[in-house]
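*Asks:* Here is a sequence with its predicted model. Questions after.
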Amino acid sequence: MGYDLHITRKSEWFDEDGDEITLDEWCNFVKSSSDMRLDGFAEIETPNGTLRVESEGLSVWTGYSCHEKDGNMAWFDYFEGNIKVKNPDDEIIKKCTK
């Protein structure tokens, strides 16, 4: 079982009302960061072939200590005014709070 961590300006990430992070803000943040990369997609190989997800704000944290070790990637995805990270470990959570 997994979980998502959301970076948000709202009281609750799922609220319809409240301040949002704009896609431009997110992309500018990623582009200005020396340890983040804006890819716009993620791919993994599965026994049944390649799984590809595309999202305009999908970024990877290249400064992650497990980056590309055994296929590990720390993906940060922009979605509906929030940034979402799936199944973050302690290191990724610490990155989210900076």
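*Replies:* Okay, I see it. Residues are numbered from 1 along each chain as shown.
*Asks:* Only C-alpha atoms from now on, for both contacts and neighbour counts.
*Replies:* Noted.
*Asks:* ok, now which ones touch the nearest residue to residue 36 once chain neighbours are set aside?
*Replies:* Nearest in space to residue 36, with sequence neighbours left out and distances taken as C-alpha to C-alpha, 6 or more residues apart in numbering, is residue 61 at 4.5 Å. The contact partners of residue 61, taken as C-alpha atoms under 8 Å, 6 or more residues apart in numbering, are 35, 36, 37, 67, 73, 74, 75, 76.
*Asks:* let's bring in a second model and compare:
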Amino acid sequence: MGYDLHITRAENWSENKDQWISSDERLSVIETDRELTLDTTNGPFFADWSGDSRYESPWFDWVEGNIFTKNPDKQIVKKMLQLA
């Protein structure tokens, strides 16, 4: 079993109408963060993270105004807090 963890502007990530993180803002963060690399083979807003993680290829994606990842370890959660 696993779970997703989201960065959102809404109280509930699935109810974020009018509270989206824009795609332009998402791309801007990827461009300015040296630890993130855009990887469009996995989608137009998918980013690989070069930080320390127990996973070989940690990542973040953007869908419908939220940034998310699956089954984050402690280091990924720390990075998500930094991004938020």
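*Replies:* Noted; the coordinates are in hand. Fair warning: this is a prediction, and the values are worked out from it, not measured in the lab.
*Asks:* What's the TM-score once they're superposed?
*Replies:* After superposition, the two chains reach a TM-score (TM-score structural alignment, normalised by the length of structure 2) of 0.88; 82 aligned residues with a C-alpha RMSD of 1.4 Å.
*Asks:* which residue is nearest the centroid of structure 1?
*Replies:* residue 76 (0.6 Å; C-alpha atoms, centre = their mean).
*Asks:* name the element that residue belongs to?
*Replies:* Using DSSP states H and E, residue 76 of structure 1 sits in strand 75-79.
*Asks:* what about that strand, how far off from structure 2?
*Replies:* Between strand 75-79 of structure 1 and the aligned residues of structure 2, the post-superposition mean distance stands at 0.5 Å (mean C-alpha distance after the TM-score superposition for structure 1).
*Asks:* Provide the aligned range in structure 2 for that strand.
*Replies:* The aligned range for strand 75-79 of structure 1 in structure 2 is 59-63, by TM-score structural alignment.
*Asks:* ok, residues contacting the matching stretch?
*Replies:* Contacts of stretch 59-63 of structure 2 (C-alpha under 8 Å, 6+ apart): 23, 26, 45, 46, 47, 48, 49, 67, 68, 69.
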